[in-house]
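Novice: task: produce atomic coordinates for the following.
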Amino acid sequence: MTSLLPQVTFITVTSEYAEQRIDNFLRTQLKGVPKSMIYRILRKGEVRVNKKRVKPEYKLIDGDEIRIPPVRVAEKETPEVSPKLEKVASLESTIIFEDDSLLVINKPSGIAVHGGSGLSFGVIEGLRALRPEAKFLELVHRIDRETSGILLIAKKRSVLRSLHEQLRLKQVQKDYLALVKGTWPSACKVVEAPLLKNTLQSGERVVKVNREGKPSETRFKVEERFEQATLIKASPVTGRTHQIRVHTQYVEHPIAFDPRYGDAEFDRKLSATGLTRLFLHAANIRFEHPKTGETMILNAPLDTMLQNCLKQLRHQNHS
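Specialist: A predicted model of the protein is given here:
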């Protein structure tokens, strides 16, 4: 069964949606329409802004007039995410800060920040189900599915814009904790290696250090040393996909239990600690609150598995 969305629709952009990318705007307007179809109608020029073709990355301006064509959409849509679902309900307990502008969670490992790639829902869909009254909830940034820790969600478009600007100007300080293979050299305080992203046919993203890649910089500090591993603090200056994971691998100290860039022998030795997941955690963040101007410093504790792993390693150090 398919149904036809209303005939050609014209929408005038208000200030609330200014600066939003046209592809993201269409995804909110055309609920249930596959992403691939949204990109197709953009590519074919069926969507027009001020009577002109635009690319998916075009950013809307207050007053723009958007022409949206009729779109056939399957009536069998993705089922609504129920706030009663166990995984969704458990997100409530991960909230570490909330006010009228922002919601900040300590994201568990193993849950994606948004649905897609065969996942029925991610953090953002789960939070929208938990907060049905919220007119606006958008991710400020992303962290990998396997990574745990601090994730910022904006409740207002103006807040999203402000935080994106702070990220662009490198005014947001993010610190991660990572357990890496071997003895991290104290002298290795910065890794600057350009990163190139490749998407495989499977849709999987793989990142490599490559001269053709984008400039990337991560700062490192040793937090604690163990017999065969080092706990480090990693502070990314740029925000590239898999940046910390690839930079640690590049200097031959991959992160524990990294399914893509790790070391199987190192993981095998660590398995005695009960660790079964990537040891990468977004522990701290510092930014300016978009509404109050206050300096916000938020911390997210390590989950039980990561804490237990460190306890075991400390015990081995002393035995």
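
Novice: only C-alpha atoms from now on, for both contacts and neighbour counts.
Specialist: OK.

Novice: quick check: next helix or strand after whichever strand or helix holds Arg128?
Specialist: Assigned by DSSP states H and E, Arg128 belongs to helix 123-130. Per DSSP H and E, the first helix or strand lying C-terminal to helix 123-130 is strand 138-139.

Novice: before we go on, could you also do this sequence so I can check it against the first one:
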Amino acid sequence: MALKILYEDNDIIVVIKPRGVFSQSSSGFEEDMVSLIKKHLGKDSYIGVVHRLDKPVYGIMVYGKNKKATGILCNELRKKNIRKIYEALVEGVPSENRGKLRDFIKKDNNISRVVEKDTEDAKEAVLEYEIIETKYSADRYITRLKINLLTGRHHQIRLQCAAHGFPILGDHKYNERVIKEKLDYNKVPALAAVALEFKHPKTGKEMKFKTGADF
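Specialist: So this is what the prediction gives:
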């Protein structure tokens, strides 16, 4: 699989993660982004994971090429200084053209669920959304959303959209209609990370990257 590079220097590499590829090292024989980048840089190269995308999700990712750069970027992520923008196709129409979803999420194995605030191990999950367009197709409304992810919880966008009544098209984990009707959609949620903004860990320069959604 060819590696699509958006930017590279001595400290960072910004790439497009294809669908079906793990964003961090895989324990099995499946392809992962760390291995793909090492094929490009050399097998002994340092590759630092800064953030993650679900395996079936497409989009922009940044990796550190040394420990110092990776540490700075991870700290910026913790301080919510890295901006991550997604696009999604959802079933239904949110009640407002723009809104903020705030929930508490708990991860159980490979599934997350919305829980009460005082639940043990619950973590706050926040995102902002904006409707781009809505169309009527195949007896239902399909809405394209722009999503600003303010926290990075496990399956956060997929879970929150479903919990608030507009599940992501094709999501076999959280879209109840897909699960009940055993719809396939190649088991790919219509979700893509289309923009990433952060300060360069060495120079402090504002770095902005965009790509189109693949749906």
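
Novice: onto which residues of the second structure does the helix holding Arg128 of the first structure map?
Specialist: Mapped onto the second structure using TM-score structural alignment, helix 123-130 of the first structure covers residues 33-40.

Novice: tell me the buried residues in that stretch?
Specialist: Across stretch 33-40 of the second structure, burial judged by 16 or more other Cα atoms under 10 Å covers Met33, Val34, Ser35, Leu36, Ile37.

Novice: ok now the helix holding Arg128 of the first structure, how far from the chain's centre?
Specialist: Its chain's average C-alpha position is 14 Å from that of helix 123-130 of the first structure, according to Cα atoms, centre = their mean, to the nearest Å.

Novice: need the contact partners of the match of helix 123-130 of the first structure.
Specialist: Identification of contacts with stretch 33-40 of the second structure by Cα atoms under 8 Å, 6 or more residues apart in numbering yields Met1, Leu3, Lys17, Val21, Phe22, Ser23, Gln24, Ser25, Asp44, Ser45, Ile47.

Novice: try it again at 10 Å.
Specialist: Stretch 33-40 of the second structure has contacts (Cα atoms under 10 Å, 6 or more residues apart in numbering) with 1-5, 13, 15-18, 21-26, 41-49, 61, 63, 65.

Novice: what is the biggest strand by length in the second structure packed up against?
Specialist: For the second structure, the strand that runs over the most residues, judged by DSSP state E, is strand 123-137. Secondary-structure packing of strand 123-137 of the second structure (3 or more Cα pairs under 10 Å, 6 or more residues apart in numbering; DSSP states H and E): strand 83-91, strand 98-108, strand 111-115, strand 140-149, helix 156-163.

Novice: tally of neighbours for Ser45 of the second structure?
Specialist: 14 (other Cα atoms under 10 Å).

Novice: check contacts around the closest residue to Cys161 of the second structure other than its chain neighbours.
Specialist: Using Cα to Cα, 6 or more residues apart in numbering and skipping residues adjacent in sequence, the residue nearest Cys161 of the second structure is Pro167, 5.0 Å away. Pro167 of the second structure makes contact with 88-93, 157-161, 174-178, 189, according to Cα under 10 Å, 6+ apart.

Novice: how about Pro167 of the second structure, what's its match in the first structure?
Specialist: Match for Pro167 of the second structure (TM-score structural alignment): Pro254.

Novice: Ala190 of the second structure matches what in the first structure?
Specialist: By TM-score structural alignment, Ala190 of the second structure lines up with Phe279.

Novice: just checking, that match touches Ser148?
Specialist: Yes: using Cα atoms under 10 Å, Phe279 of the first structure is in contact with Ser148, at 8.6 Å.

Novice: tell me what the lengthiest helix in the first structure is packed against?
Specialist: Secondary structure assigned by DSSP state H gives helix 304-318 as the longest helix of the first structure. Judged by 3+ Cα pairs under 10 Å, 6+ apart, the packing partners of helix 304-318 of the first structure are strand 173-181, strand 217-225, helix 264-270.

Novice: just name the most buried of these.
Specialist: Using mean count of other Cα atoms under 10 Å, the stretch among those with the largest mean neighbour count is strand 173-181, at a mean of 23.

Novice: what range in the second structure does that one sit on?
Specialist: So strand 173-181 of the first structure sits over residues 83-91 in the second structure, by TM-score structural alignment.

Novice: same thing with stretch 289-301 of the first structure?
Specialist: The aligned range for stretch 289-301 of the first structure is 200-212, by TM-score structural alignment.

Novice: what does Ser109 of the first structure align to in the second structure?
Specialist: By TM-score structural alignment, Ser109 of the first structure lines up with Arg19.

Novice: what is the burial count for its match?
Specialist: 18.

Novice: give me the buried positions along the match of stretch 289-301 of the first structure.
Specialist: Those would be His200, Pro201, for stretch 200-212 of the second structure by 16+ other Cα under 10 Å.

Novice: which residues touch Lys55 of the second structure?
Specialist: Lys17, Pro18, Arg19, Gly20, Val21, Phe22, Ser23, Gln24, Asp32, Val188.
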